[in-house]
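*Asks:* I'll drop the sequence and a predicted model, then ask my questions.
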Amino acid sequence: MSTTSYSLKENSIPKLLLTYAGPAVLGLLINALYNIVDRIFVGQFVGAEGIAAVTLTFPISLFQFGFILLFGSGTGVLISKFLGESRPKKAEKALGTMMAGLLITIVLFTSAGLLFYKPLLHAFGAQGELLELSGEYLQIIIFGFPFAFFIALEFTCRAEGNPRLPAILILISSLINVSLDLVFMKYFQMGIRGAALATVIAQSSNAIFLLRYYLSGKSLIKIKWKNIRIQKNMILPIFSLGLAPFVMDVASSIQNIIANNSLLQSGGTFAVAAMGIIFSVNVIFLMIALGTGDGMQPIVSFNFGAKRPDRSRKTLLYAMILVSLTGFLGLIVLELFPNSIIGIFIDRNENVINIARIGLRIFALSIPFYMVQIVATRYFQALHEKRIATFFAFLRPVMLFVPIIYGLNYMWGLNGIWVSFVVSDGLSALISLVLIRKYSTKKIKTKPLWTASP
């Protein structure tokens, strides 16, 4: 038994969760930081219109990241399971299939993006100056897709027992991005194009280092040229296991499109800019939830494969406690200091500031709810309960949010849009907890999850 296998099967759950989720959360937070810094530079050097333009392109970035999750997360769960079952050759075949799938997706996605990005932005509600600014930004981002997709290797890296490398690489790429933001936007005065170019260069450097790690032979699971092909017995499980986070990301993209259109109708460019600020703050807590879920998955999947369901349950319990406490802490901070937070992004536009202040305080109430729901989705994905995980992924951003936002926007206008996030997230968290308890009691013939000893 390898050292990694022993630790996943025998070490204490809190220690394992800290070891795996800690670097994942740190890496994603650093990644979130440079996205936040992007918005700060855009807000300071381009203005409210620049923040609104970047916000309108966000659904396309989410859709693209959905494919990274489809391949990366699905392959990562499969690799963890194969390692738990002591089948490393199967894990290498899964990695090779992922690489083949990424290459095909890069060609299709980049070509489609360059051909249709303007009609898409117009469909999202961009017009006039907003359409021009968002088009300038998105076109450069699309040119970076061929490298950006290989960020999926972060998931396989964590799955093979190396959670530190992705965190280190994200730190490096973040420093590159922030430095280039300063150079391109302040000194070269490239405007919104400078922000996009800095992001592309930073993402590309991250992907190149990940590829170098695997191609240099230092990784536990090797990339073998003979395995780089679409293998039916691998691609179908990868898609099946990666479907839940993919659906969650695509559904979030749909949620963003609908929210942006509603904001444009109810509050115009200033409201979309305010949403961009709120999302920039929110991304911190989103990354904590995603990082905790991603770090939790190898532990849950390995012990699932090793016939230790009790350890899978305990991992979920600790992960839930962690994100709940973080969410409530974030809620308190955002309620107490909204003006200081908003002022970091923009300080000369009272219209945006006033809308963002109200929106941030209302939106903050949703944070603990969606953090719990994200972890629940990742848990069922790790257990290979694909239908439940996919249902959770679609539940919050589409099944609940879409009818709620239309109803509350009609009743309360702009404030109804902010409230719709709270209501849909609260309901989805409640449904998630009910299904987790039911599943734990029914499927595992031991104590329910909430009474499991630590």
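*Replies:* Done, it's in.
*Asks:* from here on, contacts and neighbour counts on C-alpha atoms
*Replies:* OK.
*Asks:* Tell me if I'm right that residue 428 and residue 396 touch.
*Replies:* Yes: with contact defined as Cα atoms under 8 Å, residue 428 reaches residue 396; the gap is 5.5 Å.
*Asks:* residue contacts, residue 198?
*Replies:* 176, 177, 178, 180, 181, 184 (Cα atoms under 8 Å, 6 or more residues apart in numbering).
*Asks:* Of the residues you listed, just say which sits nearest to residue 56.
*Replies:* residue 181 (19.8 Å; Cα to Cα).
*Asks:* Could you pull out the buried residues of whichever strand or helix holds the closest one?
*Replies:* Assessed by DSSP states H and E, residue 181 sits inside helix 164-181. For helix 164-181, a neighbour-count test (16 or more other Cα atoms under 10 Å) marks 164-178, 180-181 as buried.
*Asks:* next one: stretch 315-328
*Replies:* By neighbour count on 16+ other Cα under 10 Å, the buried set for stretch 315-328 is 315, 316, 317, 318, 319, 320, 322, 323, 324, 326, 327, 328.
*Asks:* and if you look at stretch 221-228?
*Replies:* In stretch 221-228, counting by 16+ other Cα under 10 Å, buried: 221, 222, 223, 227, 228.
*Asks:* what's the offset of that stretch from the middle of its chain?
*Replies:* From the chain centre to the centre of stretch 221-228 is a distance of 27 Å (Cα atoms, centre = their mean, to the nearest Å).
*Asks:* Got another one to weigh against that:
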Amino acid sequence: MGVNDKIFTEGKIGKTLLKFAIPAMISLLVVELYNMVDTIYVGRYIGSNAIGALTIAFPVQRFMTSIGMLISVGTSTFVAKNLGEKNYNGIKKTIINSIIMTLLSLGILSLIIYVFHQPIITKLGASENLYPFAEDYISIILIGTVFQGLTIVMGYIMTSLGDTRINLYANSLGAIANVFINHLFVAMLAYGVKGAAIATIISQFIAFLFISYKFYKIKNTLKLDITASGLNKEFSRSLIKDIFTIGFSTFVIEISDAVVSVVLNNLLLSTAGDNAIIMIGVITKVSMFMFVTIIGVSSSMQPIVSYNYGAENKERMLKTLKVSIRWVTIFSLAIWSVLMLFTPSIIGFFLKEAELLKETITAFRICISILPVVGIYYIGIYYYQAIEESGKSFLLSVYRQIIIFIPLAIILINSFGAMGAWIAYPLSDLISAITSIFFMKRTITPKVKEPQRVLKPKLS
């Protein structure tokens, strides 16, 4: 059939959550390895300046991924909710409009960025040394953004319909392809950062072909018409607006990393030079492993809560929330321990220069020193998305990176140089965790107690 809603209603919450979370975390881990392959290869075969160039390119990549995640999370929330309500026409309409959003938004944005890439790269903080590498990389990776976006969206849709492993398979296939193609173009053919970019877009297309083949079952089950006439027939501005509204807080979470990267690149370039940009690039890549567990559990909680929100099962909603907080803490502590213990070996994959390696190890340990405490912060964001409280989800999503981290970083970097940037990370993590605990205690429990007030609007 391609649709399995029993998984949302049967069995223990902990077991159900793990069925979603473990494949999600493995999939996210594969994605991080996928994204890290380019950095490892250019660092080893080209040099640290190439890593700096990929750091400059990171905000562009993150921005395009953010658009895909916005559409994916908004879509999956409505798909899961409609599934709980047994509204299959609603599922069909949601999927069609998500495809329209993906094609139009990513296609147009890719073209705009390509046309204006020169001033964009300069504003991202590229020095004269880093600019040529960044230009080569960015101008090529834009080709694959639509395929990557469609892969993300289709994966989230299929997960919301009960296929918990599809993202794992698609991402694993893409990651394996990326390693081999990078080795061919960067290590063997010496194509430089252009080779790394080519490897990325080819592997993205391979993952897209795989998930499209699997998505065909969903297409047949729901009788989806994804031709031009079918897309036009099901087009709904109001639904697109709703998808955008629900997914916007996820967009903010994702784009916040890009905004932080741009701010840090420009601040560090003026105070500490290219080496600091190279360091922040490596730190950003490796610290993403922490978010494998945090986002893995949080995003896996979302379709379960959304389904039971649609089915008006308030008890299962609350249990899912509590179990999610417990698991996100356990998993993130485990990954944090590994990263802290093996920091020299992990950072050593990227950097060859001894002094730069030593400084980066110290900076990395400072940056992630209390990162596990932010798990509950992300649980809150995804929970509010699941119950269509987009306003609260948005407020939480901008808090840590935009409201707290950036002002702290500006003050501390101007006072202490590069060290100020590293200190800003744990301070913002601590403040965000304390605030989110207080916020959730005051707002989540009342919402769960009486979901009927919003679950059944009056029909006119």
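*Replies:* Nice, I can see it. The structure displayed is predicted, hence computed values, not measured ones.
*Asks:* TM-score, when you put one on top of the other?
*Replies:* Here the superposed chains carry a TM-score of 0.93, computed using TM-score structural alignment, normalised by the length of structure 1; 444 aligned residues with a Cα RMSD of 1.8 Å.
*Asks:* of all the contacts of residue 198 of structure 1, which comes closest to residue 112 of structure 1?
*Replies:* Distances from residue 112 of structure 1 to these, taken by Cα to Cα, are shortest for residue 177, at 26.0 Å.
*Asks:* Now for the closest one: which residues touch it?
*Replies:* Going by Cα under 8 Å, 6+ apart, residue 177 of structure 1 touches 34, 198, 199, 201, 202.
*Asks:* Just the ones of those in strands?
*Replies:* If you go by DSSP state E, the contacts of residue 177 of structure 1 have nothing in strands.
*Asks:* Filter these down to the ones in helices?
*Replies:* Among the contacts of residue 177 of structure 1, the members falling in helices (DSSP state H) are 34, 198, 199, 201, 202.
*Asks:* Turn the contacts of residue 198 of structure 1 into JSON lines, columns for distance to residue 64 of structure 1.
*Replies:* Below are these laid out as JSON lines (distance: Cα to Cα, whole Å):
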{"residue": "176", "distance to residue 64 of structure 1": "22"}
{"residue": "177", "distance to residue 64 of structure 1": "19"}
{"residue": "178", "distance to residue 64 of structure 1": "22"}
{"residue": "180", "distance to residue 64 of structure 1": "23"}
{"residue": "181", "distance to residue 64 of structure 1": "22"}
{"residue": "184", "distance to residue 64 of structure 1": "25"}
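*Asks:* which one among these gets closest to residue 362 of structure 1?
*Replies:* residue 178 (29.9 Å).
*Asks:* Alignment lookup: that closest one to structure 2.
*Replies:* In structure 2, residue 178 of structure 1 lines up with residue 179, judged by TM-score structural alignment.
*Asks:* That match reaches residue 37, doesn't it?
*Replies:* Yes: counting by Cα under 8 Å, residue 179 of structure 2 touches residue 37, with 6.4 Å between them.
*Asks:* Could you measure from residue 33 of structure 2 over to residue 39 of structure 2?
*Replies:* Distance of residue 33 of structure 2 to residue 39 of structure 2, computed by Cα to Cα, to the nearest Å: 10 Å.
*Asks:* I meant residue 448 of structure 2, not that one.
*Replies:* Look at residue 448 of structure 2 and residue 39 of structure 2: by Cα to Cα, they are 44 Å apart.
*Asks:* higher neighbour count, these two?
*Replies:* residue 39 (27 against 19; other Cα atoms under 10 Å).
*Asks:* mind listing what that one touches?
*Replies:* Here residue 39 of structure 2 is in contact with 51, 54, 350 (Cα under 8 Å, 6+ apart).
*Asks:* Which strand or helix spans it?
*Replies:* According to DSSP H and E, residue 39 of structure 2 maps onto helix 13-45.
*Asks:* C-terminal to that helix, what's the next element?
*Replies:* Following helix 13-45 of structure 2 in sequence order, the next helix or strand is helix 48-84 (DSSP H and E).
*Asks:* Perfect, that will be all.
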